[in-house]
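> Would you be able to build a 3D model of this:
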Amino acid sequence: MRALISCCLALLLLPWPAYADDAILVFTRTAKFRHDSIPVAVETLGSLAAEQGLRVVHGEDSGVFTAEGLSAFRAVVFANTTGDVLDEPQQAALQAFIEGGGGFLGLHSAADTEYDWPFYGELVGAWFHKHPPGLQTARVTLHGGGDDGVQWPITDELYNYRRNPRPWVQVLATVDEAGYEGGTMGDDHPITWCRPMGRGRSWYTGLGHDAAVYADPDVRALLRRGLAYAAGTSPHC
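This next block holds a predicted model:
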């Protein structure tokens, strides 16, 4: 009996959810604009995840967002989702998953998703406001860790956000608005960031509109870091 009680207590102390494997859910449902780059994003995430011993499961059925459905995953990726993609019970399941120890990674228009759900606004960090016309080239600057101050060029659709997320997140990269037209956030324009959420983790980048971006080695290195953090295999984002 004493052994049984000890076993039960040990189970209660395990983090929720109890992951069945090292799978990551890549969710690409869209209710508004649909990006042509989604297939490339899914392929890239699969390749980068495999490097880390992780397995990607791609889907667009929001029915997986239940406590049981999400318990099979270490993290959920919203890869260029748009609009209202989850109903209220599904939202509750995702929130419990994140707060209980799961991870979230948002790509680009993940910030153009679930505007009426306050928790999601905190999870993604900042919602999309508008973007300059077309693709433009800007300079990205990395912040923190051994990469602090490293810069590289990017050509992509560069989002402006409804708020600067810096007070609530750890900013990992900014873009220099002086190098392109249409930026509205001023001298401090975060484009990639992360934050803890309950016992879970959230990581987001505004890059990823254009399919060509996913072949950029600097972007791939950034996504590799994001996957490791969201999946909980690295404590550093």
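> From here on, just use CA atoms for contacts and neighbour counts.
Noted.
> ok, which stretches of the protein are helices?
2-13, 38-51, 67-70, 88-99, 118-124, 217-231 (DSSP state H).
> Can you tell me the centre-most residue of the protein?
Closest residue to the average C-alpha location of the chain: residue 105 at 1.8 Å, with C-alpha atoms, centre = their mean.
> neighbours around the residue lying closest to residue 83 once chain neighbours are set aside, how many?
In this structure, residue 83 finds its nearest non-sequential neighbour in residue 113, 4.4 Å apart by C-alpha to C-alpha, 6 or more residues apart in numbering. Using other C-alpha atoms under 10 Å, residue 113 has 24 neighbouring residues.
> Could you pull up the residues touching residue 113?
By C-alpha atoms under 8 Å, 6 or more residues apart in numbering, the contact list for residue 113 reads 81-85, 127.
> which of those residues tops the neighbour count?
residue 81 (28 neighbours).
> Show the contacting residues for it.
Residues near residue 81 by C-alpha under 8 Å, 6+ apart: 27-31, 34, 109-110, 112-113.
> Any of those buried? List them.
Buried subset of these (neighbour count, 16 or more other C-alpha atoms under 10 Å): 27-30, 109-110, 112-113.
> quick one, strands of this protein?
23-27, 55-59, 73-79, 103-107, 128-130, 136-142, 151-156, 160-161, 170-175, 190-197, 200-205 (DSSP state E).
> which residues are contacting the first one?
Contacts with strand 23-27, where a contact means C-alpha under 8 Å, 6+ apart, come from 42, 54-60, 72-79, 81, 231.
> one more to line up against the first:
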Amino acid sequence: MRQALIVWGGWEGHEPELGARAVKAMLEEEGFAVRVETSTAAFADPAIADLSLIVPIYTMSKLSKAEESNLVSAIAGGVGLGGYHGGMGDAFRESTDYQFMCGGQWVAHPGNIIDYQVDIVRRDDPIMSGIDDFPYRSEQYYMHVDPSNEVLATTTFTGAHAPWIDGVVMPVVWKRRHGKGRVFYSSLGHVAKEFEVPQMRTILRRGLAWAAR
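This next block holds a predicted model:
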């Protein structure tokens, strides 16, 4: 049985505990044995190198050097990494090796909670199979992203809240490699209620399963 680790905490505005419960349930439905921790100290445990998947849900906060080094080494060695929104894409702002591994970092969400569209750009990818472009209401993440990411979905900014980004096409969902490990990220999921959106839930579930060793 594949083993997964969820580590949640950090900024409470993203409802990390509720998100962890939702992710745990979907991974168990996929046949994973799931362990849940609430301290970044879990990342320093050498045993994480034997896991199939690690899911950080830990907006902002800090990693110690030992935690960062061990986590990055585990992924480079073949453990999968997957996550969503700020729990992975706005975590550990001072840890540049972590950001390098993830393939992106949040920098803004102009307008805060707004209506926008998610455009599927890789309909041939199994993670996006059967999913059409869809409207979404949440924070529209503006991110600094790695050009080596394999982008699966994007969104286009209108400029209504920041005129200088009018027409900017921004990745929403991507996958990548870090060493031997697979990395998956979706910027959807500001609060736990968004797990009720079928497209958001399906994309995340499939992405985590893809990332897992």
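> quick revisit: pick out the most distant pair among the contacts of residue 81 of structure 1.
The span of those, defined through C-alpha to C-alpha, is set by 27 and 112 at 14.1 Å.
> Confirm for me that residue 179 of structure 1 is in contact with residue 153.
No. Look at residue 179 of structure 1 against residue 153 with C-alpha atoms under 8 Å: they stay out of range, at 10.0 Å.
> Spit out the residues that contact the two alike.
Once C-alpha under 8 Å, 6+ apart is applied, the residues that residue 179 of structure 1 and residue 153 both contact turn out to be 137-139.
> corresponding residue for residue 112 of structure 1 in structure 2?
Aligned counterpart of residue 112 of structure 1 in structure 2: residue 90 (TM-score structural alignment).
> contact partners of stretch 140-157 of structure 1?
131-139, 171-176, 207-210, 213, 218.
> and that stretch, which residues are buried?
140-143, 151, 154-157.
> for stretch 85-101 of structure 2, same thing?
85-93, 98-99, 101.
> What's the end-to-end length of it?
End-to-end distance for stretch 85-101 of structure 2, by C-alpha to C-alpha, to the nearest Å: 16 Å.
> do the same with stretch 59-71 of structure 1
15 Å.
> So which residue of structure 2 lies furthest out from the middle?
In structure 2, counting by C-alpha atoms, centre = their mean, residue 163 sits farthest out from the average C-alpha position, at 27.3 Å.
> Could you count how many residues lie near residue 175 of structure 2?
Neighbour count for residue 175 of structure 2, taken as other C-alpha under 10 Å: 22.
> circling back to that earlier point, pipe the helices of structure 1 into TSV and attach distance to residue 167 of structure 1 per row.
As requested, the helices of structure 1 are exported to TSV (distance: least, C-alpha to C-alpha, whole Å):
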stretch	distance to residue 167 of structure 1
helix 2-13	32
helix 38-51	29
helix 67-70	30
helix 88-99	20
helix 118-124	11
helix 217-231	20
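> So which of those is nearest residue 161 of structure 1?
Among the helices of structure 1, the nearest to residue 161 of structure 1 by C-alpha to C-alpha is helix 118-124 (11.2 Å).
> Next, the mean deviation of the closest one compared to structure 2.
Its matched residues in structure 2 lie on average 1.7 Å from helix 118-124 of structure 1 after superposition (mean C-alpha distance after the TM-score superposition for structure 1).
> Dump the contacts of residue 81 of structure 1 into TSV; add distance to residue 68 of structure 1 as well.
Shown next, in TSV, are the contacts of residue 81 of structure 1 (distance: C-alpha to C-alpha, whole Å):
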residue	distance to residue 68 of structure 1
27	16
28	20
29	20
30	23
31	25
34	28
109	27
110	23
112	27
113	23
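> Kindly indicate which of the residues you listed lies nearest residue 194 of structure 1.
Residue 194 of structure 1 lies nearest to residue 110 out of those, by C-alpha to C-alpha, at 13.8 Å.
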